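Student: Dropping the sequence and predicted coords here.
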Amino acid sequence: MPFTLPSGPPVTFKARLHDARTATAIGRWLGLAMAICFATGVVSHYLQHPPGWLADHLPSRPYWGYRFTQGLHVASGIAAIPLLLAKLWAVYPRLFAWPPVRSVLHALERVSVAVLVAAGLLELFTGLLNTFQWYPWPFNFVPVHYALAWIMLGSLLLHVAVQWPKIRDHFTLRSSGTLALPESDGPDRRRLLLGVTAAVGAVTLTTVGQSVTALGRLDLFGPRSPSHGVQGLPVNRTAAAAGVTAASLADWRLIVDGPSPYTLTLEELRAMPQHEVILPIACVEGWSKSARWTGVRVRDLLERAGGGPEARARVVSLEAVGAYRVMEMGRLYAQDPLTLLALGLNGEVLSMDHGYPARIIAPNRPGVLQTKWVGRLEVA
């Protein structure tokens, strides 16, 4: 690939495998990983921040749904990182092509590549840091991450459209299109792809155990180990971080507001019919684990306050500040018999860090919406 920069001697890239077939072979898997990551990310976003028209239609079943989709989201995002780096290695000589713009189509191609690379790198690496709850940037992660996902999707579709002739020529193992590629590159290309596959497998297997219980022993680099934590369950936000203390709970009462409002002490709550469910806590960072919860059904509390079978719920936490201090619960969640105001965890009274004296546990919900330290429940 000889060319001349604006000044200086000609530059020639002599390394092999910087070709369309290698780029397409890696791009197939990168595109699949990004598609899965995007789709599951949209699911996660709308479960966390549903618009009003959707809130009552979000399904509470299957109860393990969010655990599956969010685990897949984080796993596919982590797998996409070595794939994106390998893809960039395969095509980086094209960044130095001269002249930089040869036609309108070529300009579109370079713009799509620039936006795709920038959005892809920022999206994947900020997402990775989010799994560790590390935010070394001044912007709000959630809306920026969501917006970047759409920018990345748009630039990816534009890039595929511009590059489609080359992708089509090299998409299958036997196709070679109009380009005569050296047969001697075949073994090296297979070794490269095998190495990339090994890298993807390594980063996936050593992190996916945080959400797949059967692979828990391989969870070497995941930010959370589901097997460690208070009462056998990890904790993201402690009572101290939320500003909840034993002194602030000394005179705790649950306020249930609605057409027929009432209050309950902890002893009165425990005297009500108790139900036991096995449900997972599934956090947006990717980790999840099932646990045994006991408590009072939310729909029973809402019914007593005058809420009918169509009632929604609004839950208010005692924590002083927090983006999810007030949580809205759609009708299907509020009326599901698995949705509890939980008082116990794994046969024990809730610890402070797990939301003592009472917390929400519901099926198919992000962990940030399983509100802890509940002080108020409203018929909505």
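Tutor: Structure's in. What do you need?
Student: alpha carbons only for contacts and neighbour counts from here, please
Tutor: Noted.
Student: what comes up buried for stretch 145-158?
Tutor: By neighbour count on 16 or more other Cα atoms under 10 Å, the buried set for stretch 145-158 is His145, Leu148, Ala149, Ile151, Met152, Leu153, Ser155, Leu156, Leu158.
Student: okay, pairing it with this:
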Amino acid sequence: MLRSIAQRVPPPPTEKSFRSPLHHPRVATVIGRWLALAVVICFLTGLFSHLQQATPGWLVIPSRPASLYRVTQGLHVLSGTIAVPLLLAKLWTVYPKLFAKPPWPPSREALATILERLSILVLVSAMALELFTGFLNTVQWYPWPFPFKQTHYALAWIIIGALCVHLAVKLPLILAHWRRTPSDRSQAAGSLPPAITGLTRRGLFRTVAGAATLVGITSVGQSVPALGPVAVLAPRKPNVGPQGLPINRTAKDAGVTGIDADWRFTIKGPQQLSYSLDELRQLPQSRSELPIACVEGWSQGARWEGVRIRDLLRLCGATKDSSVRVVSMEKGGFYATSELPPEFAHDPLTLLALRLNGDELALDHGFPARIIAPNRPGVLQTKWVHRLEVIS
């Protein structure tokens, strides 16, 4: 009886048990190209954002184009979002490889297989964690004990390193299936049987591309106003909030309750200057049409009015190569201070803003004064400013 039961138990699956044409290397290569493109765009735009916030001394980031950061960070979040369905599709096409037995005894081929599997383990694990934490960052939820920015940055380099190793190991197979072969054309024409799902390879490609496009269109509206009405997956509506702009950190969260009657704005430079709010309003005012572009991916254009930072620097006798440290009334926090390099401090669009969209700044938007500069992350557009310090 035991022998009959054993005969009825199917043998464990092997790689050859999966005969669907959707698991063909050509399918994995095509979807892998799309995924690699999304990863590279996400990495480069994320690197630009990181360098904006932690600029090394040798690097000069220009202040123009004024909306460059809005575009790059929108692409960063969009490419990361699109990468989710692409990664799932890629894993589905290659999962039969999990049932492949490595060559034995140990040989050069066995070592290559082990290296390939290790690179895939690191790559998939790092990408899954990167995409998961990145999504939670867009909704500003941080249920982990480690710092998000540093961890996100480190994971990006791990992903790129693992991807390079994976591509190097699989390069012969990728090159062999980079272009369509006669058998691929036969499958596209329907002369080969479709998968048990009823999908052909072309049908799978259309499904994956359609899913990625749908996810992108329904999320990119947080940075592309024209698609705002269909942005059902976007965590933010960029035109919803006080004075038509969203709020990431409220005045209450920052410990700012307003200003006293004796509040003064000060500049520490070659000459020490001090102004009341009314005196700031009496200085020559300028207007800048600039977007707020946040690291979470949302952005919204606005009309700002205030005093040019370069005019304030000229009044205190600062040179044109001076940087400026901006100090907020915020109680603690990672961005209670920021630095304006010379390229930003002396740009005519950079303002100590006092008004937003025709009205006095709301408290949550930085009343009595905030920084607005071109091509800068929103976290560096410091709110509740009460002091500038000139750095030679």
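Tutor: Good, I have the coordinates. Quantities reported herein were computed from a predicted structural model and do not represent experimental measurements.
Student: which residues touch the closest residue in space to Leu22 of structure 2 that isn't next to it in sequence?
Tutor: Of all residues not flanking Leu22 of structure 2 in the chain, Arg201 sits nearest, at 5.8 Å (Cα to Cα, 6 or more residues apart in numbering). By Cα atoms under 8 Å, 6 or more residues apart in numbering, the contact set of Arg201 of structure 2 is Pro21, Leu22, Val27, Gln187, Ala188, Pro194.
Student: how does it look with 10 Å?
Tutor: 20-24, 26-27, 184, 187-188, 190, 194-195, 207 (Cα atoms under 10 Å, 6 or more residues apart in numbering).
Student: so what corresponds to it in structure 1?
Tutor: In structure 1, Arg201 of structure 2 lines up with Arg189, judged by TM-score structural alignment.
Student: Next, its match: secondary structure please.
Tutor: Following DSSP: H, G, I helix; E, B strand; the rest coil, the label given to Arg189 of structure 1 is helix.
Student: Show where stretch 370-381 of structure 2 falls in structure 1, residue numbers please.
Tutor: The aligned range for stretch 370-381 of structure 2 in structure 1 is 359-370, by TM-score structural alignment.
Student: Could you measure from the nearest residue in space to Leu86 of structure 2 that is not next to it in sequence over to Ala126 of structure 2?
Tutor: Nearest residue to Leu86 of structure 2, sequence neighbours excluded (Cα to Cα, 6+ apart): Leu35, at 5.7 Å. Noted for Leu35 of structure 2: a distance of 14 Å to Ala126 of structure 2, by Cα to Cα, to the nearest Å.
Student: The helix or strand encompassing Thr22 of structure 1 vs structure 2, mean deviation?
Tutor: Using DSSP states H and E, Thr22 of structure 1 falls within helix 20-48. Following the fit onto structure 2, the mean deviation recorded for helix 20-48 of structure 1 is 0.6 Å by mean Cα distance after the TM-score superposition for structure 1.
Student: Kindly name the residues of structure 2 that line up with that helix.
Tutor: The aligned range for helix 20-48 of structure 1 in structure 2 is 25-53, by TM-score structural alignment.
Student: go on, stretch 314-326 of structure 1?
Tutor: Stretch 314-326 of structure 1 covers residues 325-337 of structure 2 once aligned (TM-score structural alignment).
Student: rewinding a little: show me which of the contacts of Arg201 of structure 2 are buried.
Tutor: By 16+ other Cα under 10 Å, those give Ser20, Pro21, Leu22, His23, His24, Arg26, Val27, Asp184, Gln187, Pro194 as buried.
Student: Among those residues, which one sits closest to Val139 of structure 2?
Tutor: Comparing the buried ones among the contacts of Arg201 of structure 2 against Val139 of structure 2 with Cα to Cα places Val27 closest, at 33.9 Å.
Student: my read: the closest one touches Val94, true?
Tutor: Yes - if you go by Cα atoms under 10 Å, Val27 of structure 2 and Val94 touch, sitting 9.1 Å apart.
Student: ends of stretch 280-293 of structure 1, how far apart?
Tutor: Note: stretch 280-293 of structure 1 ends 10 Å apart using Cα to Cα.
Student: Just give me the match in structure 1 for Arg70 of structure 2.
Tutor: Match for Arg70 of structure 2 (TM-score structural alignment): Arg67.
Student: Now for the closest residue to that match other than its chain neighbours, how many residues are close by?
Tutor: The shortest distance from Arg67 of structure 1 to any non-neighbouring residue, by Cα to Cα, 6+ apart, is to Ala282 (5.1 Å). Around Ala282 of structure 1 there are 27 other residues, counting by other Cα atoms under 10 Å.
Student: do Leu95 of structure 1 as well
Tutor: 12.
Student: The equivalent of it over in structure 2 and Arg117 of structure 2: what is the separation?
Tutor: In structure 2, Leu95 of structure 1 lines up with Leu98, judged by TM-score structural alignment. Going from Leu98 of structure 2 to Arg117 of structure 2 by Cα to Cα gives 9 Å.
Student: Stretch 134-153 of structure 2: end-to-end distance?
Tutor: 11 Å.
Student: Which part of structure 1 matches it?
Tutor: Using TM-score structural alignment, stretch 134-153 of structure 2 pairs with 127-146 in structure 1.
Student: ok so, going back, contacting residues for the residue mapped onto the residue nearest to Arg67 of structure 1 from structure 2?
Tutor: Matched across to structure 2, Ala282 of structure 1 falls on Ala293, judged by TM-score structural alignment. Contact partners of Ala293 of structure 2, counting by Cα under 10 Å, 6+ apart, are 67-74, 223, 238, 299-301, 374-379, 381.
Student: Let's see that with 6 Å instead.
Tutor: Arg70, Ser299, Pro377, Gly378 (Cα atoms under 6 Å, 6 or more residues apart in numbering).
Student: So the third one versus Val77 of structure 2, what's the distance?
Tutor: Summarising the geometry, the distance separating Pro377 of structure 2 from Val77 of structure 2, computed by Cα to Cα, is 14 Å.
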